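Undergrad: Sharing a model that was predicted from the sequence below.
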Amino acid sequence: MQRIEHRACFGGWQDVYRHRSQVLGCDMTLGVYLPPQAQDGARLPVLYWLSGLTCTEQNFITKAGAQRYAAEHGIILVAPDTSPRGDDVADAEGYDLGKGAGFYLNATQAPWAPHYRMYDYVVGELPALVEARFPASDARAISGHSMGGHGALVIALRNPGRYRSVSAFSPIVAPSQVPWGEKAFAAYLGQDRDAWLQYDATALVAGAGERLPLLVDQGDADEFLEPQLRPQLLRDACAAAGHPLQLRMQPGYDHSYYFIASFIGEHIAHHARALA
């Protein structure tokens, strides 16, 4: 791993690293915040953050203000990029497919399949790297925003016992039923809609192997609320399955990082209780 940024932050260090991903077949960057407790030699829990469409690792580490709360609770923050990158990585016109729009799945269709394996990267390769390279324990939590909220919910639901807690801001809860997801899934996974359901949180809750409580914050002034996010679908699915869900509709908030920054402290406290 090559460290390419190193900045003091709330008594700890906000770093950015570049590394070669064997899963994705390209170089990847990730933000790693080491709180001041990391200097004591203890193995600390890790919160993985998955960002949304068009983002890199920079959006979260520069806009969310999460480091303050991670320092208070002694939690390492890991924020990977949102897709594979590089000249030989397939791309598409528009912001919602290709680079910056990996959707945290394993693509099966050409030309995406060789590199677009963000699910395997986040679930396997990334934590193995983090736990080997940093003073990180195997106590993990996962969270994210929009496309990354979708990723966090799906990954937690599909991997019982791997994460102590999960939360999401403005997640795409039912990608198989909204335009963003339909476009991406058709390209990455093909036309078999049954194959899409393995990456749809509303479909996964019924068969979830554990009842890990879901914490979801959603702004009621979000411009994508009805066409793309539709949190009521997750509420209905959880009610039908008896799956614990705390869905908080936040009045006046939109889809931006102003929303995330307003509630990230509460989310990190939620994870800290589970990670203790």
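TA: Right, received. Where do you want to start? Numbering: from 1, shown residues only.

Undergrad: rest of the way, CA atoms for contacts and neighbours
TA: Noted.

Undergrad: Would you quantify the distance from Ala70 to Leu44?
TA: According to Cα to Cα, to the nearest Å, Ala70 and Leu44 sit 11 Å apart.

Undergrad: overlap in contacts of those two?
TA: Common neighbours of Ala70 and Leu44, using Cα atoms under 8 Å, 6 or more residues apart in numbering, are Ile76.

Undergrad: helix/strand/coil for Val154?
TA: helix (DSSP: H, G, I helix; E, B strand; the rest coil).

Undergrad: and it, what is it in contact with?
TA: Counting by Cα under 8 Å, 6+ apart, Val154 touches Tyr199, Asp200, Ala201, Leu204.

Undergrad: quick one: Arg20 is in a strand?
TA: Yes: counting by three-state DSSP, Arg20 is part of a strand.

Undergrad: Neighbours of the residue nearest to it when sequence neighbours are not counted, how many?
TA: Setting aside the residues directly before and after it, Arg20 is nearest to Asp27 in space (Cα to Cα, 6 or more residues apart in numbering), at 4.4 Å. When neighbours are counted by other Cα atoms under 10 Å, Asp27 registers 13.

Undergrad: likewise Gly209?
TA: 13.

Undergrad: Tell me if I'm right that it and Pro160 touch.
TA: Yes: in terms of Cα atoms under 8 Å, Gly209 counts as a neighbour of Pro160; the distance is 5.7 Å.

Undergrad: Second structure follows, compare the two:
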Amino acid sequence: MQRLEHRACFGGWQDVYRHDSKVLGCEMTVGVYLPPQAEHGPCPVLYWLSGLTCTEQNFITKAGAQRYAAEHGIILVAPDTSPRGESVADAEGYDLGKGAGFYLNATREPWARHYRMYDYIVDELPAWVEANVPASGVRAISGHSMGGHGALTIALKNPGRYRSVSAFSPIVAPSQVAWGQKAFAAYLGEDREVWKAYDATELVAHAQEKLPLLIDQGGADEFLQNQLRPELLQAACEAAGHPLELRLQPGYDHSYYFISSFIGGHIAHHAEAMR
């Protein structure tokens, strides 16, 4: 691996690394924030999954999360949102291909060779983190928009792996909205039964673990009605008896101004769960 950035931040260090991913067949960049407590022993890890068009840079430069991670002694890990490189398939538009991995394992060509973000986030990335930084092995997961979808589905599909899960403005029902339908059809094919494996509204009905879901959603989000539709997850959770705290925040949009306003509460939530 190669360390690309090393910056002092709230008594700790904001690093960015590049490493080889066998799962994705390319090099990946990952932001890692080490709080000051990491100098004295292993710390729990919060994995952050970003949204469409993002890289590892969006969260580490815009969310203001390092301040709260330093207070609670939490390592923050923010990977890129898709495989990258000249050999990696891409498409026109921002919602498919590079920057739009959707945290699934693609099964259709030309995507299947590299687009295996689910396996990367669930297995390869934590193994890399725990081998290279002072991580305790205690994990939580969160994300925004496409990354909120990723955080929810990964937590629901992997009981016992994460102590807590939260999301900002997640795509909760990708099978029912344009962003998800476009990506799922390209990556997985037209069989909608296959799509259910990556749809939070479908997964809560059969979740083996009732891990509480914490979601903040901006009331002035420009994508609220046509792409995010949190009421669909709320109905699914009510039907399944799955705990959900869905907070609609009036006036807030889809941006990192929204995330930075509430990230402190999310990190405190995860810190309590990871004690």
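TA: Structure received. Because the structure is predicted, anything quoted here is derived from the model rather than measured.

Undergrad: After superposition, what is the TM-score?
TA: Overall, the chain-to-chain superposition scores 1.00 on the TM-score scale (TM-score structural alignment, normalised by the length of the second structure); 275 aligned residues with a Cα RMSD of 0.3 Å.

Undergrad: three-state assignment of the residue nearest to Arg20 of the first structure?
TA: Going by three-state DSSP: Asp27 of the first structure is strand.

Undergrad: for Val204 of the second structure, same thing?
TA: Secondary structure of Val204 of the second structure, per three-state DSSP, is helix.

Undergrad: Now do the contacts for it.
TA: For Val204 of the second structure, the contacting residues are Leu156, Ala236, Cys237, Ala240, His242, by Cα under 8 Å, 6+ apart.

Undergrad: Got a PyMOL select line for the buried ones in these?
TA: The PyMOL command for the buried members of the contacts of Val204 of the second structure (criterion: 16 or more other Cα atoms under 10 Å) is given here:
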select buried, resi 156+236+237+242
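
Undergrad: how far away is Glu231 of the second structure from Ala151 of the second structure?
TA: Separation of Glu231 of the second structure from Ala151 of the second structure (Cα to Cα): 18 Å.

Undergrad: my bad, should have said Glu92 of the second structure
TA: Applying Cα to Cα, the value for Glu92 of the second structure to Ala151 of the second structure is 26 Å.

Undergrad: Likewise for Arg275 of the second structure?
TA: 20 Å.

Undergrad: Compare neighbour counts for those two and give me the winner.
TA: Per other Cα under 10 Å, whichever of Arg275 of the second structure and Ala151 has more neighbours is Ala151, with 28 against 10.

Undergrad: The more buried one against Ala167, yeah?
TA: Yes: using Cα under 8 Å, Ala151 of the second structure is in contact with Ala167, at 7.0 Å.

Undergrad: Quick check: neighbours shared by these two?
TA: Ser142, Gly143.

Undergrad: would you turn the contacts of Val204 of the second structure into JSON lines with distance to Pro126 of the second structure and secondary structure?
TA: JSON lines is the format used below for the contacts of Val204 of the second structure (distance: Cα to Cα, whole Å; DSSP: H, G, I helix; E, B strand; the rest coil):
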{"residue": "Leu156", "distance to Pro126 of the second structure": "17", "secondary structure": "helix"}
{"residue": "Ala236", "distance to Pro126 of the second structure": "30", "secondary structure": "helix"}
{"residue": "Cys237", "distance to Pro126 of the second structure": "28", "secondary structure": "helix"}
{"residue": "Ala240", "distance to Pro126 of the second structure": "30", "secondary structure": "helix"}
{"residue": "His242", "distance to Pro126 of the second structure": "27", "secondary structure": "coil"}
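
Undergrad: Kindly reformat the contacts of Val204 of the second structure as TSV containing distance to Ala100 of the second structure.
TA: Shown next, in TSV, are those (distance: Cα to Cα, whole Å):
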residue	distance to Ala100 of the second structure
Leu156	21
Ala236	26
Cys237	27
Ala240	30
His242	28
